[in-house]
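S.K.: The sequence and its predicted three-dimensional model are supplied below.
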Amino acid sequence: MVEVIRSRLLDGVPHGFLGRRGGVSEGMCWGLNVGHGSGDDPALIAENRRRAVEAVAPGARLATVYQVHSSDAVIVGEPWGDDERPRADALVTDRPGVALGILTADCTPVLLADREAGVVGAAHAGWKGAFGGVLASTVEAMETLGAQRGRIVAAVGPTIGRKSYEVDADFFQRFLAADDDNDLFFTDGRAGHYRFDLEGYVLARLAAAGVKRIEALGLDTYSDEDRFYSYRRATHRGESNYGRQISIIAVPA
């Protein structure tokens, strides 16, 4: 059975953060792998995507983007084909029957909704996207469809945890140069390195974008191999590939 992790803040809105449980892929990508770039069998990926949508928003049509760690958000009217996906890292819609999907494997998935306006959003917030403003772009795109940022609620899904995310001094200095307060998201690691709290940084960027009600699930993709795919874990092991999990949200019918 597909495991669907939900947020209390998004009760009543079809949504879910999915991991690797309940899929048909085998080998290194075993489970609910939905990533076309993983080298997995396309037929298995298609079945995993079908199962994911049916577990969250039965009957909806899935829309995803070609994720490039940007700050760009797109408005979805009708889902496009896989070969027509725009290069972006967030999607928003007000169309019932459309399921927005974001793929991750350590980066942070964020699902957002303004129930009153009937507008939802999904963002892929790795460090580059979060740093570059993808969350503010998502909120702004939702506003163009009638959402109000004061009404938007957001849930932050499974992402690499601070204890698992070691970065170098250049990385730390990049964030410090942007804002001295970013020091709050780093703790000392081994010599010349730091541990980065990506989830905490994403929460701060959402708050800075005017989102007042936010829930963080506090789930570490790196350390929980039975539930989640992790790019960094695969890299540390020298594995040739890795799966991607999906987070989905749709407008309530």
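M.R.: Looks like it arrived, so ask away.
S.K.: Going by C-alpha atoms from here, please, whenever you check contacts or count neighbours.
M.R.: Will do.
S.K.: what about Glu84, neighbour count?
M.R.: A count of nearby residues for Glu84, using other C-alpha atoms under 10 Å, gives 11.
S.K.: ignore the last one, Gly126
M.R.: For Gly126, the count of nearby residues is 25 (other C-alpha under 10 Å).
S.K.: quick one: Pro14 and Arg237, what's the gap?
M.R.: The span separating Pro14 from Arg237 equals 36 Å under the rule C-alpha to C-alpha, to the nearest Å.
S.K.: So these two - more neighbours on which side?
M.R.: Ranked by neighbour count (other C-alpha under 10 Å), Pro14 and Arg237 place Pro14 first, with 19 against 8.
S.K.: And the contacts of stretch 60-74?
M.R.: By C-alpha atoms under 8 Å, 6 or more residues apart in numbering, the surrounding residues in contact with stretch 60-74 are 53-54, 76, 79-80, 82, 85-92, 97-102, 123-126, 128-130, 132-135, 137-138, 141, 250.
S.K.: so of the residues you listed, which ones are in strands?
M.R.: Assigned to strands by DSSP state E, the following of these qualify: 90-92, 98-102, 123-125, 250.
S.K.: hang on, Ala177 in a helix?
M.R.: Yes. Counting by DSSP: H, G, I helix; E, B strand; the rest coil, one finds Ala177 located in a helix.
S.K.: neighbours of the closest residue to Gly132 other than its chain neighbours, just the number please.
M.R.: With sequence-adjacent residues excluded and distances taken as C-alpha to C-alpha, 6 or more residues apart in numbering, Gly132 is closest to Ser71, at 5.6 Å. Other residues near Ser71 come to 22 when the count uses other C-alpha under 10 Å.
S.K.: second one coming, line it up with the first:
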Amino acid sequence: MTNSSMWQWRETEKGRFLTCDLLRNWQHGFFTCHFQGDSPNILVGYLNPNASVYRLKQIHSDILFSTATLDRHYLSGADLLEGDGIISSKSLDSVWCASADCTPVLIADKGTGGVMAIHSGWRGTSTAIVPKAIALLQSQGAKLEDLLFALGPAIHGKVYQVNEEVAVEVLKTIFPSDTPSELIIEKALQIENQPILPDEEENKVRLNVTQVISLQIQQQGINLNQIAIAPYCTYQTPEDFFSYRRTKEKKIQWSGIVSH
């Protein structure tokens, strides 16, 4: 749920970053533009300097890796693997994702102490990367009732104009597979928590990717009280967040979490 009281700023000498009370038992942070140029190797120092650092070359996909797989890959000194989600394999793994307007999703498992970091823009959401992450967690023994989801700062739906074709690609993930494409926009406009809003331009709508992700999560059997949505819009909060839609600059902020 979107609840400002669940989100707290943590101040540092360099600037502030965001934390979520839902993940209070895990060291984590949604970092901001104040940390421009700092890689996860530096940012982990604000969370736990003893943690190992894992990141990917993000490609707007539904590709997920475990830190164990990354360990084997990087032993040879190879380049970053391409993908958009990382699941921890052991204690003190810090997993990271980068974003500007896309949604950073941090997941924690109360049962195992394990964590995930996922980058989910409209493309990743259209391929259901977060539901696939939930399935991966379950395959490794996670229980749905133990999973916690913090959906970090991203562009809000009311300022994210997209073509109807893009919206349909994303929205079809929350409707039965036999739903006709021409009815998806109409049906989505009737959903209470507004995954889309109408737009004045023909063949355009305003798409709330984060709300679609939340609905995807709930459809996997997760209760709403296990989901927190950051109240900050990257596009409308230039003092704290980069936004590609706002500036067309390829600048990013990092989000990360450390496993128990």
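M.R.: The structure has been received and is ready for your questions. Small disclaimer: the values here were computed from a predicted structure and weren't measured.
S.K.: what's the farthest-apart pair in the ones in strands among the contacts of stretch 60-74 of the first structure?
M.R.: By the measure C-alpha to C-alpha, Val98 and Ala125 form the most distant pair in those, at 21.1 Å.
S.K.: Which one of these two is surrounded by more residues?
M.R.: Each of Val98 of the first structure and Ala125 has its neighbours counted (other C-alpha under 10 Å); Ala125 has more, 30 against 23.
S.K.: Contacts only, for the more buried one.
M.R.: The neighbourhood of Ala125 of the first structure, defined by C-alpha under 8 Å, 6+ apart, consists of 69, 89, 107-110, 134-135, 202.
S.K.: if I line the two up, what does it land on in the second structure?
M.R.: With the correspondence set by TM-score structural alignment, Ala125 of the first structure lines up against Ser120 in the second structure.
S.K.: Give me the distance between that match and Gln211 of the second structure.
M.R.: Here the distance between Ser120 of the second structure and Gln211 of the second structure works out to 12 Å (C-alpha to C-alpha).
S.K.: returning to that earlier point: what does the residue nearest to Gly132 of the first structure align to in the second structure?
M.R.: Residue correspondence to the second structure (TM-score structural alignment): Ser71 of the first structure is matched to Asp62.
S.K.: Find the residue at the geometric middle of the first structure.
M.R.: Nearest to the centroid of the C-alpha atoms of the first structure, with distances taken as C-alpha atoms, centre = their mean, sits Pro109, at 1.6 Å.
S.K.: Which residue ranges of the stretch 101-250 of the first structure form helices?
M.R.: Taking DSSP state H, counting those that start in this stretch, the helices of the stretch 101-250 of the first structure run over residues 127-132, 134-144, 169-178, 198-208, 231-237.
S.K.: Buried deepest among these, which one?
M.R.: Mean neighbour counts were taken over these using mean count of other C-alpha atoms under 10 Å, and the top value, a mean of 23, falls to helix 134-144.
S.K.: Any idea how many residues pack against whichever residue in the second structure pairs up with Val251 of the first structure?
M.R.: Using TM-score structural alignment as the criterion, the counterpart of Val251 of the first structure in the second structure is Ser259. Burial measure for Ser259 of the second structure: 25 neighbouring residues, criterion other C-alpha under 10 Å.
S.K.: Repeat that for Leu22 of the second structure.
M.R.: Neighbouring residues of Leu22 of the second structure were enumerated by other C-alpha under 10 Å; the total is 18.
S.K.: Quick one: map Ile227 of the second structure onto the first structure.
M.R.: Correspondence of Ile227 of the second structure to the first structure, assessed by TM-score structural alignment: Ile214.
S.K.: Just give me the neighbour total for its match.
M.R.: Neighbours of Ile214 of the first structure under the rule other C-alpha under 10 Å: 21.
S.K.: any idea how far the residue nearest to it when sequence neighbours are not counted lies from Arg6 of the first structure?
M.R.: Once its chain neighbours are removed from consideration, Ile214 of the first structure has its nearest residue in Ala154; the separation is 4.8 Å (C-alpha to C-alpha, 6+ apart). In this view, Ala154 of the first structure and Arg6 of the first structure are 12 Å apart by C-alpha to C-alpha.
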